[in-house]
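Participant: structure, please.
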Amino acid sequence: MNFIPTKLKGCFVLEPKIIFDERGYFMESFNEKTFQENTNQEVHFVQDNQSYSTKGVLRGLHYQTGEHAQAKLVRVLSGEVLDVAVDIRPDSETFGQHVSIMLSAENQKQFFVPRGFAHGFLVLSETATFFYKCDNFYNKESEGGIIYNDPSLNIDWQFQESELIISEKDKVQPTIDNAKKAW
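Facilitator: This is a model prediction of the structure:
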């Protein structure tokens, strides 16, 4: 597996080595030892989550705060999404910056989003099944969020705003300047 660092320290794109033959393919999607050696981060995943969404669904930007902060390793099992991570670490030189990556069942890429980042995705295909590993358990009281269209973030979601399908909760999230602090 190739581990490709992004402009945001700690975020990595993971490209698997896929072995094809007449039966189909095989790939190793996760190996804790290889992951820790290549990211230089000790992460132990404790919870797997999966969602199914239709074209235009935007989920995010979400995070957990304090002792309940979560690192995530995300991937798409079917379909295609635009995946986004925003650095919300207060002392980071890239605070408020984001990185976007296309994840699909076809490219089999994964995206590692460490603690201290807000995360969201937009479904680009007719449907998508999104899968993610978390290194901490969900805690409702520690939820944080940032509005998807915060002008200071300037995220290009690659859709017209009128085409987006967004939950009521996500429509009223604060800007990054007014959001709950990560820690």
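Participant: going forward, measure contacts and count neighbours with C-alpha atoms only.
Facilitator: Will do.
Participant: in which helix or strand does the residue positioned nearest the centre of the chain reside?
Facilitator: For the chain, the residue whose C-alpha lies nearest the mean C-alpha position (CA atoms, centre = their mean) is H119; its distance is 4.7 Å. When secondary structure is defined using DSSP states H and E, the element that contains H119 is strand 117-123.
Participant: for that strand, packing partners?
Facilitator: strand 58-64, strand 80-87 (3 or more CA pairs under 8 Å, 6 or more residues apart in numbering; DSSP states H and E).
Participant: ok so E106 is a helix residue?
Facilitator: No: inclusion of E106 in a helix is not indicated when DSSP: H, G, I helix; E, B strand; the rest coil is applied; the result is coil.
Participant: how near is the residue lying farthest from the centre of the chain to E15?
Facilitator: Note on the chain: the largest C-alpha distance from the chain mean falls to E22, namely 33.0 Å (CA atoms, centre = their mean). The gap separating E22 from E15 is 22 Å, by CA to CA, to the nearest Å.
Participant: also this sequence, please, to line up against the first:
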Amino acid sequence: MKVTETAIPGVLIFTPRVFSDSRGAFCETYNERVMKEAGLPAVWPQDNFSISTKNVVRGLHYQVTQPQGKLVRAVYGAVLDVAVDLRRSSPTFGAHVAVELSESNGAMLWIPPGFGHGFAVLTEKAGFAYKVTDYYSPAGERTLLWNDPKVGIQWPVSERDAVVSEKDQQGRTLDEAEVFA
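Facilitator: Got it, this is the predicted structure:
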């Protein structure tokens, strides 16, 4: 498995070797030794899975209590996955990383605690899986506005065509958001 550092230190891309033949394909989606060497935790108390259709934008979500690190991947279909640094003391505060995750590239993105996370669906349908480092905390859940111009994410869908939940439409801008120290 190849591990690649992104423009924001600590946000990593894991790209497994994919073995394909006439029957289909095989890849390793988790290797505790590789993950541990890269600084990821060995214990994942919760796994999540969502199914979304083209032009759905989910996020940008984070938890101020019980902050979660996330290891995310597209099981089928493709998404543009985004991590936004919400650590005020970080030199990359407000910056983001955007990576295409798909069933064909098998890539996974590690998003440490202290980041907002979201994705946009690029294909007709996408199945999205993620492991998290802590349990869901409804009281601590926050949403950064997905289209905040200050963050400047170049989403692959227009604001007019984006399918966004009411909750996500009510997200806070970076200037208004409760963020990490």
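Participant: TM-score of the superposition?
Facilitator: Once superposed, chain against chain, the TM-score is 0.95 (TM-score structural alignment, normalised by the length of structure 2); 181 aligned residues with a CA RMSD of 1.2 Å.
Participant: could you pull out the helices in structure 1 for me?
Facilitator: In structure 1, the segments counted as helices under DSSP state H are 32-39, 168-171.
Participant: out of those helices, which gets nearest to Y148 of structure 1?
Facilitator: helix 168-171 (7.5 Å; CA to CA).
Participant: report how many residues lie close to the equivalent of I153 of structure 2 over in structure 1.
Facilitator: Structural alignment (TM-score structural alignment) places I153 of structure 2 against I155 in structure 1. Around I155 of structure 1 there are 16 other residues, counting by other CA atoms under 10 Å.
Participant: who touches I155 of structure 1 in this structure?
Facilitator: With CA atoms under 8 Å, 6 or more residues apart in numbering as the criterion, the residues that contact I155 of structure 1 are H98, Y148, N149.
Participant: the first one contacts L8, correct?
Facilitator: It stands for H98 of structure 1. Yes: H98 of structure 1 lies in contact with L8 (CA atoms under 8 Å); the separation is 7.4 Å.
Participant: joint contacts of those two?
Facilitator: Common contacts of H98 of structure 1 and L8, defined by CA under 8 Å, 6+ apart, comprise D87.
Participant: got the contact list for the residue farthest from the centre of structure 1?
Facilitator: Applying CA under 8 Å, 6+ apart, no residues contact E22 of structure 1.
Participant: before we move on, the earlier item: dump the helices and strands packed on strand 117-123 of structure 1 to TSV, plus distance to F131 of structure 1 and mean neighbour count.
Facilitator: Listed next are these as TSV, based on distance: least, CA to CA, whole Å; neighbours: other CA atoms under 10 Å:
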stretch	distance to F131 of structure 1	mean neighbour count
strand 58-64	13	23
strand 80-87	11	25
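Participant: out of those, which is closest to S104 of structure 1?
Facilitator: Across these, the minimum distance to S104 of structure 1, taken as CA to CA, is reached by strand 80-87, at 4.2 Å.
Participant: matching residues in structure 2 for the closest one?
Facilitator: For strand 80-87 of structure 1, the matching stretch in structure 2 spans residues 78-85, with TM-score structural alignment as the criterion.
Participant: for that stretch, what is the distance to the chain centroid?
Facilitator: Averaging C-alpha coordinates over stretch 78-85 of structure 2 and over its chain gives two centres that are 5 Å apart (CA atoms, centre = their mean, to the nearest Å).
Participant: with structure 1 superposed, average distance for that stretch?
Facilitator: Per the superposition on structure 1, stretch 78-85 of structure 2 and its aligned residues are separated by 0.4 Å on average (mean CA distance after the TM-score superposition for structure 1).
Participant: who's in contact with that stretch?
Facilitator: Outside stretch 78-85 of structure 2, the residues within contact range by CA under 8 Å, 6+ apart are 92-103, 111, 114-123, 125-126, 151, 155-156.
Participant: just the buried residues from these, in PyMOL please.
Facilitator: If you want just the buried ones from the contacts of stretch 78-85 of structure 2 in PyMOL, going by 16 or more other CA atoms under 10 Å, the selection is:
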select buried, resi 93+94+95+96+97+98+99+100+101+102+103+111+114+115+116+117+118+119+120+121+122+123+125+126+151+155
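Participant: can you pull out the strands in structure 1?
Facilitator: Applying DSSP state E to structure 1 gives strands spanning 2-5, 12-15, 19-21, 24-26, 47-54, 58-64, 72-78, 80-87, 98-104, 110-113, 117-123, 127-134, 143-145.
Participant: tell me which residues are up against the first one.
Facilitator: The one in question is strand 2-5 of structure 1. Looking at what lies outside strand 2-5 of structure 1 - CA under 8 Å, 6+ apart - the contacts are C11, F12, V13, L14, E15, P16, K17, N38, T39.
Participant: what does R142 of structure 2 align to in structure 1?
Facilitator: With TM-score structural alignment as the matching criterion, the partner of R142 of structure 2 in structure 1 is G144.
Participant: what number of residues lie near its match?
Facilitator: G144 of structure 1: 20 surrounding residues under other CA under 10 Å.
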